[in-house]
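I'd like to go over a predicted model; first the sequence, then the structure.
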Amino acid sequence: MSIPLIDLAKLTSASDAVRQQEIQSLDTACREIGFFYLVNTGLPNSLMQALMREAKRFFNQPQQVKNAIDIKNSANHRGYGNIGEEQLDEVTHADWKETFDMALDYPADHPLVAKYPTMYGPNQNPRDPQTLEVLQDYYVAAFEVAQKLLTAMAQALSLEDDFFTRCFTDHVTVLRMIHYPPRPEAGHDNGAGAHTDYGCVTLLLQDQTGGLQVKNRQGEWVDATPIENALVVNIGDLMQHWTNDEYVSTAHRVRASLPDVHRYSFPFFVEPDYETQVTCVPSCQSADKPAKYQPVLAGDWIQSRFDATYAYREEKH
């Protein structure tokens, strides 16, 4: 299995022939692999480099500075996560990484915060205004890319263009910075355990270190080798449910960094409004293939996956 390249400029081309051909390639990638590289995204190279720079500065701060915005202090899962806080694979070690999560910033008195306090609310921001500005700029830019991609996916599935994008008014999309420090000993090779993502799609910006691996249909782990300025995109569980398993959410993992090697990556977890009713799309069911999944609120699904992954959230329930 090789991970295909999808060109966002072609997906949004004014030429109907060019656009339709790339939409077909996108559809094939979503059905057969669930992973692809996205090139010509329009994300400025300067912004991607700034995000890398600010991540290094943020994670290089003294531990007590990072702990001041510890994610365990946030009801809605925002802020800094220490090494070992997350265990994506329930069988192996906890993940050897530290993280920072942010999403849309809702004031504590917002009605959605009162209704769904574990998914909406204020961010815990880095104290450096420059870091925060870069994070916010990247969040906005990556969201625009995601909306273009979801429009193309709707077209591939013979749906209305805005079938997915109209579900992103009060969305719970998360931008995460991840630092994988050098692994402590040879036996601990688990940077991020094998898992599938929870939401619609994930747009990943990674540095040139490598380490991301994708599980193919034969059960073999294939390297998702970094490509300069490309995003790695994968289908999430929610999209798999929405499409009745037509679009596949594929397991992936990150091998721990080698001694003296630091790895940085930036997943953008594209997740719709909490109250999005996820029901099998019309083009993915038939008399021969009825809907496999009961309708579910997007937020309820994502919430259940969070609770299974983070010990500190289990303790609060």
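Looks like it arrived, so ask away.

rest of the way, CA atoms for contacts and neighbours
Will do.

could I get the full set of strands for the stretch 51-200 of the chain?
Assigned by DSSP state E, counting those that start in this stretch, the stretch 51-200 of the chain shows strands spanning 79-81, 98-102, 174-180, 190-195.

would you mind finding the most buried of those?
strand 79-81 (a mean of 25; mean count of other CA atoms under 10 Å).

find the helix or strand that the residue positioned nearest the centre of the chain is a member of.
With distances taken as CA atoms, centre = their mean, Phe269 lies nearest the centre of the chain, 2.7 Å away. Remark: Phe269 resides in strand 263-270, with elements defined by DSSP states H and E.

alright, now check it against this:
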Amino acid sequence: MTTLPQISLAKLAADTTRHEERERLRLACEEYGFFYLDHGIPKEQIAEAIQASRRFFALPQATKERFGHSAQDVYPTTARGYTPLYGEALHPEAGPDPKEMFDLGIENEGDRRPFAGCTLVAHAFRMTRWLLVSREACLLCRLSWSTTLCRSSESR
């Protein structure tokens, strides 16, 4: 094979194709360690989300920091929100990371479990599309992987 395999979330979720696609997923992980994910989110929706994220990251630093970890109502707060440039060090021996980011997750209003709850986002800065696409992608992946993992363990 000259390209990475493509795995379809729709096929993983469908009763008629789940077994075959799950086998393709297993082989892709074992043989390549990587694969393309056909998530089904329209390219236009992805482009809108990218534009919304660009609008957010172009805001003044003080504005972005209003949506930082300390403003989040999620435990741990570092699981959601804005992180400034050099604000995180995944490998402390290498020093702070040269990136800024905004962590999102699956929204479960009122859920007090770790990594659950709602993310404070900049709706006023037209980030709604970015958030919706990100949430949709998280939900699709979560549903697909949960279904795949549960059914994989059942077939053993």
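Great, that's in hand. What you are looking at is a predicted structure, and each value in this text was computed from that prediction instead of being measured.

now what about the TM-score between them?
TM-score of the superposed chains, computed with TM-score structural alignment, normalised by the length of structure 2, equals 0.74; 150 aligned residues with a CA RMSD of 3.0 Å.

and the strand holding Phe269 of structure 1 with strand 98-102, angle?
For strand 263-270 of structure 1 against strand 98-102, the angle by axes from the mean of the first three to the mean of the last three CA atoms, to 10 degrees is 30 degrees.

and strand 263-270 of structure 1, which stretch of structure 2?
The aligned range for strand 263-270 of structure 1 in structure 2 is empty, by TM-score structural alignment.

what about that strand, distance to the chain center?
How far strand 263-270 of structure 1 lies from its chain's middle: 6 Å, per CA atoms, centre = their mean, to the nearest Å.

for stretch 138-157 of structure 1, same thing?
Mean-position distance between stretch 138-157 of structure 1 and its chain equals 13 Å (CA atoms, centre = their mean).

quick one: buried residues of that stretch?
Residues of stretch 138-157 of structure 1 classed as buried: 138-139, 141-143, 145-157 (neighbour count, 16 or more other CA atoms under 10 Å).

again, but for stretch 82-91 of structure 2
By neighbour count on 16+ other CA under 10 Å, the buried set for stretch 82-91 of structure 2 is 82-84, 88.

same deal with stretch 32-49 of structure 2?
Neighbour counts using 16+ other CA under 10 Å place 46, 48-49 of stretch 32-49 of structure 2 among the buried residues.

surely the residue nearest to the centre of structure 1 touches Leu203?
Yes. The pair Phe269 of structure 1 / Leu203 is scored as a contact, 6.7 Å apart, by CA atoms under 8 Å.

host element of the nearest residue in space to Lys10 of structure 1 that is not next to it in sequence?
Leaving out its chain neighbours, the residue that sits closest to Lys10 of structure 1 by CA to CA, 6 or more residues apart in numbering is Arg19, at 5.4 Å. Following DSSP H and E, one finds Arg19 of structure 1 within helix 16-32.

what sits up against that helix?
By CA atoms under 8 Å, 6 or more residues apart in numbering, the surrounding residues in contact with helix 16-32 of structure 1 are 4, 6-7, 10-13, 35-36, 152-153, 155-157, 235, 246-248.

tell me, how many residues neighbour Ala9 of structure 1?
17 (other CA atoms under 10 Å).

quick check: the helix or strand that it is a member of compared with structure 2, mean distance?
Take DSSP H and E as the rule and Ala9 of structure 1 turns out to sit in helix 8-11. On superposition with structure 2, the mean distance recorded for helix 8-11 of structure 1 (mean CA distance after the TM-score superposition for structure 1) is 3.4 Å.

how far out from the middle of the chain is that helix?
Centre to centre, stretch against its chain (CA atoms, centre = their mean), the figure for helix 8-11 of structure 1 is 21 Å.

which outside residues touch stretch 35-53 of structure 1?
Outside stretch 35-53 of structure 1, the residues that touch it by CA under 8 Å, 6+ apart are 3-9, 29, 134-135, 137-138, 141-142, 145, 207, 229-235, 250, 264.

next, the distance between the ends of that stretch.
With CA to CA, to the nearest Å as the measure, stretch 35-53 of structure 1 spans 27 Å from end to end.

who are the contact partners of Asp97 of structure 2?
Asp97 of structure 2 touches 85-90, counting by CA under 8 Å, 6+ apart.

make TSV from the strands of the stretch 51-200 of structure 1 and add distance to Val65 of structure 1 to it.
Listed next are the strands of the stretch 51-200 of structure 1 as TSV, based on distance: least, CA to CA, whole Å:
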stretch	distance to Val65 of structure 1
strand 79-81	10
strand 98-102	13
strand 174-180	16
strand 190-195	23
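
of all those strands, which one is nearest Gln303 of structure 1?
Ranking the strands of the stretch 51-200 of structure 1 by proximity to Gln303 of structure 1 (CA to CA) places strand 174-180 first, at 13.2 Å.

could you say what helices and strands the closest one packs with?
Packing partners of strand 174-180 of structure 1 (3 or more CA pairs under 8 Å, 6 or more residues apart in numbering; DSSP states H and E): helix 45-59, strand 98-102, strand 263-270.

okay, and that strand goes to which residues in structure 2?
Taking TM-score structural alignment, strand 174-180 of structure 1 hits no residues over in structure 2.

other residues contacting that strand?
Contacts for strand 174-180 of structure 1 (CA under 8 Å, 6+ apart): 55, 59, 96-104, 139, 191, 256-257, 262-271.

now do 6 Å
97-103, 262-269 (CA atoms under 6 Å, 6 or more residues apart in numbering).

report the angle between that strand and strand 263-270.
160 degrees.

before we move on, back to that, against Leu149 of structure 1, how distant is the residue nearest to Lys10 of structure 1?
Distance, Arg19 of structure 1 to Leu149 of structure 1, by CA to CA: 12 Å.

could you do Val39 of structure 1 as well?
As judged by CA to CA, Val39 of structure 1 and Leu149 of structure 1 stand 12 Å apart.

ok, which stretches of the stretch 51-200 of structure 1 are helices?
Ranges of helices in the stretch 51-200 of structure 1, per DSSP state H, counting those that start in this stretch, are 63-67, 111-115, 129-156.

all set now, cheers.
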